[in-house]
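Peer 1: The following block contains a protein sequence and its predicted model.
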Amino acid sequence: MKKFGTFKGVFVPSTEAILGTVLFLLLPALTADVGLFGILMVIFLSHTVTVATAFSIADCATNLNNIGGGGMYALSKRSLGLSFGGSIGIQLFIAQAASIGFYCIGFAEPLSPLFFPHIQQMFPEIFSNTDSILLFKQLVATVVLLLFFIIVMFGADFTLKIQMFILVILFGSIAIIFFSPVISSDFIQDGIFSQTLHLKGMRPLTVSLFIITFTQFFPAVTGIDAGVGMSGELADPKKSLVRGTFLSIIITMILYIITVFIFSLMNPQKIILEHKDGLPIGNLLTDLLGSGNMFPYSIFGIIVLLGILFATSSSALSCFMTAPRTAQSLSRDNVLPRFLSFLSKDFRSSGNEPRFAVIFTFLIAFAVIWIGNINTAAMIVGICYLVVYGWVNGSAFLERISQNPTFRPTSRGHWLISFYGYLASLTAIFIFNWQLGLLIIVVQFIIFRLILKYKEEGKLEGVWWGVVYSFLIKIINVLNGIVQGTKNWRPIVTAISVKGTDKAPETLEIIARLLTQYKGFIHFHHILTEKDEEKDQIDEEARNNYGLIFSGDPTETILSMVQMNFYGNLSPNTVLLGYSKKIDTVRVIKKILSLRKNIILLKNGEKFSGFSEIDIWWRGEKNGNLMVLLAYIIQSSVDEKLNDITIRIIRKLSEDEAEHDARDEMMTLLSKARINGEVIILPFTDEDFLQTVTKISGKSNLVLMGIPGNYTDKTNRSLFNLNEFFFKKEIHKYDSLPPVLFVKSAITHSLIE
């Protein structure tokens, strides 16, 4: 397949798309309406958006070794991922295809005053009513569309040769406009030019008038996607896209500036016919320059008329070139529904031209021509273009701020430039029509979600991870300078399970995720044997969700893991451990407590059946506060899923405690802590503690109690002495209970502010 260079592949289609209907049909009236100063401000403001977009294109393009077809879609998907880029690409294709219809209607506009009266005389039955001039334009537009369809079907090389010829005519027509003030012939209408520049327009330049003028002019400068859309046909896309786009923007901006100086020499009263709905309605350029007086005998008049016709037709042809290639890339990337997979194919199996996509594009453009209310449709298309431009800038901005090592563009852009382009595009959307803009953004989000769900299995890719990571690091750095204290305590949990404990790993994961779902973070690890490392039976989900550790000595592995520190103040403060006979529980608990970390030991995890009822066996504030806090966090997490949960705080009195005082103390504590729960006070008996727990909590879903041990006072410090005998000889007696969380707090957590 033939590849193109910067001039033919990027500059020509972009320049022709920019020098379109606005230059020849709208710019004279806009200049007369707001004056030279006003229109220059509009031109400069509009070009700041496209220049920023060009810098963003340069950032994205020079970072890639292989861009591929699809233009702005191809650049967006590499940064934002296939799902988000696909939603942008679909909008871009629709905008490009619909634009063809608008440009074909624009082609018929200057022909109407020349040929419609004759057509009306020839076919009075068809063209007699008030809507007949619209019918004439639609018929002419359809003929032009068919002609362009045939040209594009011949392929890119033939189409670009046609565009080269059109570009010569365009520049010739613009040259005549430049020299029209000094041309001495009947071509120029008498009295149209004055000796001074009209710095002010017919109406005072207000903010609302400036915005109206901006919305009328801005679509003229959005044609750079026509050249960028040829990315798949370029010999060196990294260089050609950047050079061709910037060259096109600079040259067309110079041409627009010189042109408005010429138009500002014209008499505003002769340009503007009326104002309708706040917009200036002006004479056609052919009438202003008097070409209609001598047509078809004036060579100057013919060239100006051809310039107007070719300005609209070249824009249509440029879009007809790029739209099918966008559709082809979308189909090849499997973004579109399966029934549209034919859009990626050529008529010939060995061909690479998107000819089926050309037919599909033709049908969309044909529908736009005959849609009737073309102004609303044109507004939708314009906003779609702005959304695409906004996200191209957004992708470059996100790449810059994410500071991903893989993003190494050779261009000299800056994140502020891309950020300005993004904000300017977003602002322009809402200036055009905020209701339609909001609707189109919502539709794009829906398309993104559909692609993400059905094409990407719900997995988001692209720059997003780097962006979130970059912000996270900055936030963690801020956290480093803040003292957490008990007021801001969050469970940052290291959850560890050991293979061979039945269903305990699943229960451990459920509890860990509930503890951290809304209030903290979790690091989940599953210890396997060294023999498991040689097997291929470990599924991909386990590898992605858990930190798998292969070890011949689980105890030593856990002792090493609990000593690990993480970045910032997000180091684990709690260890959630699944009980296993394979580990030395006493050694592990002692080590965790020496590190001043909370320990939560899960026993009987295989019996887990939900969280309907949680029992907390209270023996004092040191452990009790943490247990109540954990139960509250679990309750809050489960309540989000519309499950009811009951917390019972149970206290068995000692021999010298009064029931009334104990109940008042517990109720006051829960009230001040703003925790809903039922208080149960059990009188002192000689019954064994385990028997009491079995009787009261045997049918509960989860039981929380302190790790057995006692406190001794030494040098004004209260030291915890672990009951090693319990873990070595008695823990098996708890096998008949529901899942039990043995808790030991490293600090006393405050429940009351």
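Peer 2: Nice, I can see it. Residues are numbered from 1 along each chain as shown.
Peer 1: going forward, measure contacts between C-alpha atoms and count neighbours the same way
Peer 2: Will do.
Peer 1: what's the longest helix in the protein?
Peer 2: helix 415-454 (DSSP state H).
Peer 1: Give me the packing partners of the helix or strand just after that one, helices and strands only.
Peer 2: Later in the chain than helix 415-454, the nearest helix or strand by DSSP states H and E is helix 464-480. Secondary-structure packing of helix 464-480 (3 or more C-alpha pairs under 8 Å, 6 or more residues apart in numbering; DSSP states H and E): helix 374-402.
Peer 1: also this one, for the comparison:
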Amino acid sequence: LGVEFGGVIAIFFYIAQAIAVTLYVIGFTEAVFSAVPDISLSFQAIATFTNMVVFACVFIGAGWTIKLQYGILAVMTLSCLSFFAGAAQTFSLETLNANLSANWTAKQSFFSVFALFFPAVTGIMAGVNMSGDLKNPSKSIPKGTFWAVGITAALYAGIAIFLAGASERAVLLGDTFVMKDMAWSGALIYAGVFCATLSSALGSMMGSPRILQAFARDNIFQKIKWFGAGSGASDEPRRAIVLTFFVAQIGIMAGDLDSIAPIITMFFLITYGTINLACFYEMISHNPSFRPTFKMHHWLVALLGAIGCLSVMVLINPLWATIAMILAAGMFYYIERSEILVQWGDLHSGLAFEQARKALLRLENEKFHPKN
């Protein structure tokens, strides 16, 4: 779609990933206060300390942080097993049937809850964020993404079913840590929540600086070129990591979980919608440079994805959706008016080439007339 759309996607995706660190750090801090209600430190103090720990882990290097994730995965697995084992003892079909209908409260609706839950499933781009660190990204990213989506979808569905079948509606509405009461070990649930939020915070703190680093190296904005520098043999984006830490810290000082989640949702949806739109145009234009090795794609899926993202944005919060689209349009206009010195080729050039190729091929079978 050109450097303008690419720039908008990069900026919005970086901001979404950076603010996501705030979301996960706040989630971790809320779990700490639930586990230790008499703690004397303030909420912001614990959240700030957690943000500093996440920053320090990622600043040391992605390799060390990725190894740490294996231990986190083990704890989360034990936590999930503890929940399912405990919830199975009180599970009943009668309770499940009673909780199947939505019965929304006055303050909530499907889309307000969707906005809160959506940031929990935005890790679909985690593999793409780390593509520069993968040995074979064209093979690893599709396979890893589908496995990750499949496993997490099954896990989320299983947790929702067991929660609905093992607890009364009033408890589910009022107790955000009801899982600890159902589980075989409440301590394992807290450990799982700690690890899940820290793992997600580490992932966003690793991924977002790499987005900024790659964008800075594209030389679209000379003012952010400084963030394109890498450190060490693994080209760690330490300058971008520092900026991401401060972006996350601003969010920690400014908001809470319920207010931050819908904002992140808007940034992610407009990013995913634009990516789907780009894929749609690439496929219908038959751009010669668009040759994905992953063959399971169709232009209709991409189009529906773009329309779906835009529609959900409006349904969640028309005001925030309008603000997000105005910001995107403003960034697009600014990049379009800027003097971009780099060229990679875009859809417009590819489309012109494809049209010229088709016209030349058609001339081979054309019957010429003296007037032509």
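Peer 2: Right, received. Where do you want to start? Quantities reported herein were computed from a predicted structural model and do not represent experimental measurements.
Peer 1: rewinding a little: any buried residues in the longest helix of structure 1, and which?
Peer 2: Buried residues in helix 415-454 of structure 1, counting neighbours by 16 or more other C-alpha atoms under 10 Å, are found at 415, 417-422, 424-426, 428-429, 432, 436-437, 440, 444, 447-452.
Peer 1: now do stretch 192-212 of structure 2
Peer 2: 192-212.
Peer 1: likewise stretch 466-475 of structure 1?
Peer 2: G466, V467.
Peer 1: Pull the residues that contact it.
Peer 2: L398, E399, I401, S402, Q403, N404 (C-alpha atoms under 8 Å, 6 or more residues apart in numbering).
Peer 1: Grab the nearest non-local neighbour of P28 of structure 1.
Peer 2: The shortest distance from P28 of structure 1 to any non-neighbouring residue, by C-alpha to C-alpha, 6 or more residues apart in numbering, is to F263 (5.7 Å).
Peer 1: what's around the counterpart of the one you found in structure 2, how many residues?
Peer 2: Residue pairing (TM-score structural alignment): F263 of structure 1 is matched to L163 of structure 2. Using other C-alpha atoms under 10 Å, L163 of structure 2 has 24 other residues around it.
Peer 1: What of A31 of structure 2?
Peer 2: A31 of structure 2, neighbours per other C-alpha under 10 Å, totals 20.
Peer 1: got it, and I212 of structure 1?
Peer 2: That count, for I212 of structure 1 with other C-alpha under 10 Å as the rule, works out to 16.
Peer 1: quick one on the thing from earlier: which of the buried residues of stretch 192-212 of structure 2 fall in strands?
Peer 2: Among those, none falls in strands (DSSP state E).
Peer 1: In helices, which of these appear?
Peer 2: 192-212.
Peer 1: Give me the residue at the spatial middle of structure 1.
Peer 2: By C-alpha atoms, centre = their mean, structure 1 has its centre lying nearest to F84, at 5.7 Å.
Peer 1: Contacts only, for that residue.
Peer 2: Per C-alpha under 8 Å, 6+ apart, neighbours of F84 of structure 1: K77, F448, L452.
Peer 1: What remains of the residues you listed once you look at structure 2?
Peer 2: Compared against structure 2 with both residues aligned by TM-score structural alignment, their matches' C-alpha atoms under 8 Å, these retain F448.
Peer 1: need the contacts of F84 of structure 1 in JSON lines with distance to I133 of structure 1, can you?
Peer 2: Converted to JSON lines, the contacts of F84 of structure 1 look like this (distance: C-alpha to C-alpha, whole Å):
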{"residue": "K77", "distance to I133 of structure 1": "43"}
{"residue": "F448", "distance to I133 of structure 1": "41"}
{"residue": "L452", "distance to I133 of structure 1": "46"}
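Peer 1: Are any of the contacts of stretch 466-475 of structure 1 buried, and if so which?
Peer 2: The buried subset of those - by 16+ other C-alpha under 10 Å - is L398, E399, I401, S402, N404.
Peer 1: Looking at those residues, which one is closest to I614 of structure 1?
Peer 2: The closest of those to I614 of structure 1 turns out to be S402 (C-alpha to C-alpha; 43.8 Å).
Peer 1: Which residue comes closest to A248 of structure 2 once chain neighbours are left out?
Peer 2: T22 (4.8 Å).
Peer 1: Find the helix or strand that I57 of structure 1 is a member of.
Peer 2: Using DSSP H and E, the element containing I57 of structure 1 is helix 27-62.
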